[in-house]
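# could you work out the structure for the sequence below:
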Amino acid sequence: MSFYTSLNGMKNAQTSLGVIAHNIANSETYGFKRSRTEFSEIVAASALTNPKMIQGIGASVEAINQNFSLGPVEQTGSALDLAITGDGFFTARSPLDGTTQYTRAGSFQMTGGGNIVDNSGNRLQLLPVDANGQVTGNTLGDATVPVVNAAGSAFVGVTVDKAGIVNASYADGTVEPVGAIALASFVSPGGLKKIGQASWEGTGLSGAATYGAPGSGPYGSILSGALERSNVDIAEELVGLITAQRNFQANAKAIDTATQISQTVINLRT
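Okay, here's the model as predicted:
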């Protein structure tokens, strides 16, 4: 039995090493959230087993949980580089299949048609606003800036204030609000499904997304000209890396010891 107990320990250490390696590899990925591996004890016993004699048969991976603590904020100066100062996720929709994704990586840019998109071409979602920049509803829509206003003046720039209002400036000096950035919140963000590129999808475990404007309810404010960096702590990950390596070596040594004991028993019998 000790062979399989130690073998499970080696597999668990390998899983932990993989998670830590993924964290380290994404230490420079904007909006990335680190994960940690959690284990649980395996015990097998019948109703007649003496509770003082239960030995246990190893451990298993209980969960790989995500840590959504805030990462450090880096100033960039670009108007469409956005960081959230509290909870919440940017909402982006794929123009190809209409799927909705959520991210903390706020690196956006404009296309030639006036759409505000992320690095994968997904369109940032906005809430509708009136001429004074007040939110008028909860219906999400693509962030699209008119390249020419009603007076025929050409678009010259865009800004985003701390309340998430996207304002478009035109050559005639007018400034028109386009919409308010829609931030998503979840009852259990740990239940979100990773889909890569520092983005997530909602699941039954996370619960349905609720949307709101920055600065209201559980949603943080918006910092324009800044990006949230990964929340990976390299020093902590390196300590975890050493620990996982030692766990792997210790379990390998246990298998080696069990092999030597078995060989000794076999030699005694012969």
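
# please make it C-alpha for all contacts and neighbour counts, starting now.
Noted.

# remind me which helix or strand the closest residue to residue 230 other than its chain neighbours belongs to.
With sequence-adjacent residues excluded and distances taken as C-alpha to C-alpha, 6 or more residues apart in numbering, residue 230 is closest to residue 32, at 4.6 Å. Secondary structure assignment for residue 32, by DSSP states H and E: no helix or strand.

# counting by contacts, list what the longest helix that the chain contains packs against.
As assigned by DSSP state H, the longest helix anywhere in the chain is helix 234-269. Taking 3 or more C-alpha pairs under 8 Å, 6 or more residues apart in numbering; DSSP states H and E as contact, the helices and strands that helix 234-269 lies on are helix 2-25.

# ok, and for the helix it packs on, which residues are buried?
The neighbour-count check on helix 2-25 (16 or more other C-alpha atoms under 10 Å) flags 3, 5-17, 19-20, 23-24 as buried.

# hmm, residue 43 is touching residue 58, no?
Yes - using C-alpha atoms under 8 Å, residue 43 is in contact with residue 58, at 7.5 Å.

# show me which of these two is the more surrounded one.
residue 58 (18 against 11; other C-alpha atoms under 10 Å).

# nearest residue to that one other than its sequence neighbours?
Nearest residue to residue 58 in three dimensions, chain neighbours excluded: residue 5, at 4.9 Å (C-alpha to C-alpha, 6+ apart).

# what's the spacing between the one you found and residue 251?
Separation of residue 5 from residue 251 (C-alpha to C-alpha, to the nearest Å) stands at 9 Å.

# residue 100 too?
43 Å.

# next one: residue 109
Residue 109 sits 50 Å away from residue 251, going by C-alpha to C-alpha.

# give me the neighbour count for residue 77.
Residues near residue 77, counting by other C-alpha under 10 Å, number 12.

# spatially nearest residue to it (excluding sequence neighbours)?
Using C-alpha to C-alpha, 6+ apart, the closest residue to residue 77 is residue 225 (4.2 Å).

# and residue 63, by the same measure?
Nearest non-adjacent residue to residue 63, counting by C-alpha to C-alpha, 6+ apart: residue 38, 5.3 Å away.

# wait, that neighbour sits on residue 19?
No - contact criterion C-alpha under 8 Å: residue 38 and residue 19 do not qualify, at 10.8 Å.

# Proceed likewise with the subsequent sequence, for comparison:
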Amino acid sequence: MSFYQAVSGLNAASKQLDVIGNNIANSSTVGFKTGTIAFADLFAGGTGLGTKVSSTLQDFGDGPLNSSSRALDVAISGNGFFRLQDSAGTVLFSRNGQFTLDGATRNIVNMQGMLLTGYPVVGTPPVVQQGADPVPLTIPETPMAAQQTTVASIVANLNSSDDVKTFDPDNRETANYKGSITVYDTLGNPHNIGLYFEKTAANKWTVNVQDGSVAGSPFTEIALEFSSSGALISQTPAADPTATTGASTIPLPSLDGSLASSFTLDFAGSVQQNFGGNSNKAPVQNGYGPGSLIGYSVSDGGVITGKYSNDRTQPLGQIALASFSNPEGLSIQGDNTWASTDKSGQPVIGQAGVGSVGTLLGNMTESSNVDMSKELVDMIVAQRFYQSNAQTIKTQDSILQTLVSMR
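As a prediction, the model looks like this:
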């Protein structure tokens, strides 16, 4: 009987060494999770029959985090998994956040070509559709379309001690102060809008506005009135005919085929006091020209953001994470992936940082959580385990040899 007990021990020790060896071999594998073997005794008819391997458990604790300069390196902290899809449409899960682009389709894929899935963007401007069914994420090279300026504003600091002047459109130098703002039409053409400030009386100014990018553009006059303390109290004409103050409508003529349009210009916040000179703060407007994709990044929330040549950004999608009620029930599939099973339960899909799916860290990778010191100690223990069972066989063989040699 002890032969079989010892053989079962040898088999168990051999499998334990296999698991330890696999841990050590994957100590540099990104996202790898340590395996631990579990034994159970064999018992029948009141007699111990040895041992067996009952299960190989995995430690899903976080591995150390390392910084990375790659835009598509992402690490998970917590209980989450990346949701992947292979060429057959099978959904798998991984902790390895080293991704790259498929050159042909510009899909985001792992090193084995599996598609990273997440939430798509919809609308113009694009907005992440959180809660939608996950789809393969891409980084398209589609240019960002231009956006026409519809709203603009500028805060002027006008000098109350300036002389009253009469502005001559044929001589722009007759203005008390000259400013400008750049806006965009329906094709993304920039229009340089000239602002010629003319003091007409005490506490009263007129701004003569002209599109300097289109020859022969007419002037639009905007009257500004200030209180005795220098605060702006009215701007006329207002875009709303019933209003006594507010933004004024400025025409935007057609340029190189663009649609003739208009935008509103607001001087709210402007001040007239004895500054000793005239100035204005940086203008603000909501338009921009077209832009080509020049880069991308992944935020700590998993949002993939495109960077464009027009100094604008826009979301391209968001990485979805999955969590399980029993991660140890996942089935190992190789290539740093797992599949869900009845034991693991169905995946809960969500966005990083919400619920139980963990958080994401951009420009980071999660190292293997293998503890080399522990593995080497476990290897020594497993070796002694193996040697002891082998010694049991040797001892039993010696006893049998004694019996056989008896006369």
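
# how close are the two chains, by TM-score?
The TM-score (TM-score structural alignment, normalised by the length of the first structure) is 0.92; 260 aligned residues with a C-alpha RMSD of 1.5 Å.

# one step back: neighbour-wise, which of residue 109 and residue 251 of the first structure wins?
residue 251 (21 against 18).

# what residue of the second structure matches up with the more buried one?
In the second structure, residue 251 of the first structure lines up with residue 389, judged by TM-score structural alignment.

# is it true that that match touches residue 3?
No - if you go by C-alpha under 8 Å, residue 389 of the second structure and residue 3 don't touch, sitting 9.2 Å apart.

# give me the common contacts of those two.
Shared contacts of residue 389 of the second structure and residue 3 (C-alpha atoms under 8 Å, 6 or more residues apart in numbering): none.

# tell me the residues of the first structure aligned with stretch 250-267 of the second structure.
Alignment of stretch 250-267 of the second structure against the first structure: no match, by TM-score structural alignment.

# hmm, back to that, could you give the separation of the longest helix of the first structure from the chain centroid?
Helix 234-269 of the first structure sits 34 Å away from the centroid of its parent chain (C-alpha atoms, centre = their mean, to the nearest Å).

# same question for stretch 79-93 of the first structure.
13 Å.

# buried stuff in that stretch?
For stretch 79-93 of the first structure, a neighbour-count test (16+ other C-alpha under 10 Å) marks 79-85, 87-93 as buried.

# so where is it in the second structure?
Taking TM-score structural alignment, stretch 79-93 of the first structure hits residues 71-85 over in the second structure.

# how deep is residue 41 of the first structure tucked in, by neighbour count?
A count of neighbours around residue 41 of the first structure, defined by other C-alpha under 10 Å, yields 11.

# sorry, wrong one. I was asking about residue 267 of the first structure.
Counted with other C-alpha under 10 Å, residue 267 of the first structure comes out at 9.

# can you tell me how far the residue mapped onto it from the second structure is from residue 395 of the second structure?
Under the alignment (TM-score structural alignment), residue 267 of the first structure maps onto residue 405 of the second structure. Counting by C-alpha to C-alpha, the gap from residue 405 of the second structure to residue 395 of the second structure is 15 Å.

# check residue 198 of the second structure too.
In terms of C-alpha to C-alpha, residue 198 of the second structure sits 111 Å off from residue 395 of the second structure.

# please apply the same query to residue 332 of the second structure.
Residue 332 of the second structure sits at a distance of 40 Å from residue 395 of the second structure (criterion: C-alpha to C-alpha).

# give me the residue at the spatial middle of the first structure.
residue 33 (4.4 Å; C-alpha atoms, centre = their mean).

# list the residues that contact that residue.
66, 67, 68, 69, 198, 230, 231, 232.

# repeat that with 6 Å
By C-alpha atoms under 6 Å, 6 or more residues apart in numbering, the contact list for residue 33 of the first structure reads 67, 68, 231.

# would you mind checking those for buried ones?
Buried members of the contacts of residue 33 of the first structure, scored by 16+ other C-alpha under 10 Å, are 68, 231.

# for the contacts of residue 33 of the first structure, which one is nearest residue 247 of the first structure?
When the contacts of residue 33 of the first structure are compared for distance to residue 247 of the first structure (C-alpha to C-alpha), residue 67 wins out at 23.1 Å.

# give the aligned equivalent of the closest one in the second structure.
Superposed on the second structure with TM-score structural alignment, residue 67 of the first structure falls opposite residue 59.

# so its match sits against residue 34, correct?
Yes - the criterion here is C-alpha atoms under 6 Å, and residue 59 of the second structure meets it with residue 34 at 5.3 Å.

# show me which of residue 198 and residue 395 of the second structure is the more surrounded one.
It is residue 198, of residue 198 of the second structure and residue 395, that has more neighbours when counted by other C-alpha under 10 Å, with 25 against 14.

# so which helix or strand takes in that one?
Going by DSSP H and E, residue 198 of the second structure is part of strand 190-201.

# check which helices and strands that strand sits against.
For strand 190-201 of the second structure, the elements it packs on are strand 177-184, strand 204-211, judged by 3 or more C-alpha pairs under 6 Å, 6 or more residues apart in numbering; DSSP states H and E.

# adding mean neighbour count and distance to residue 343 of the second structure, write the ones you listed out as JSON lines.
Shown next, in JSON lines, are those (neighbours: other C-alpha atoms under 10 Å; distance: least, C-alpha to C-alpha, whole Å):
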{"stretch": "strand 177-184", "mean neighbour count": "20", "distance to residue 343 of the second structure": "58"}
{"stretch": "strand 204-211", "mean neighbour count": "22", "distance to residue 343 of the second structure": "69"}
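
# distance to residue 316 of the second structure added to those strands, as TSV?
TSV is the format used below for these (distance: least, C-alpha to C-alpha, whole Å):
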stretch	distance to residue 316 of the second structure
strand 177-184	24
strand 204-211	35
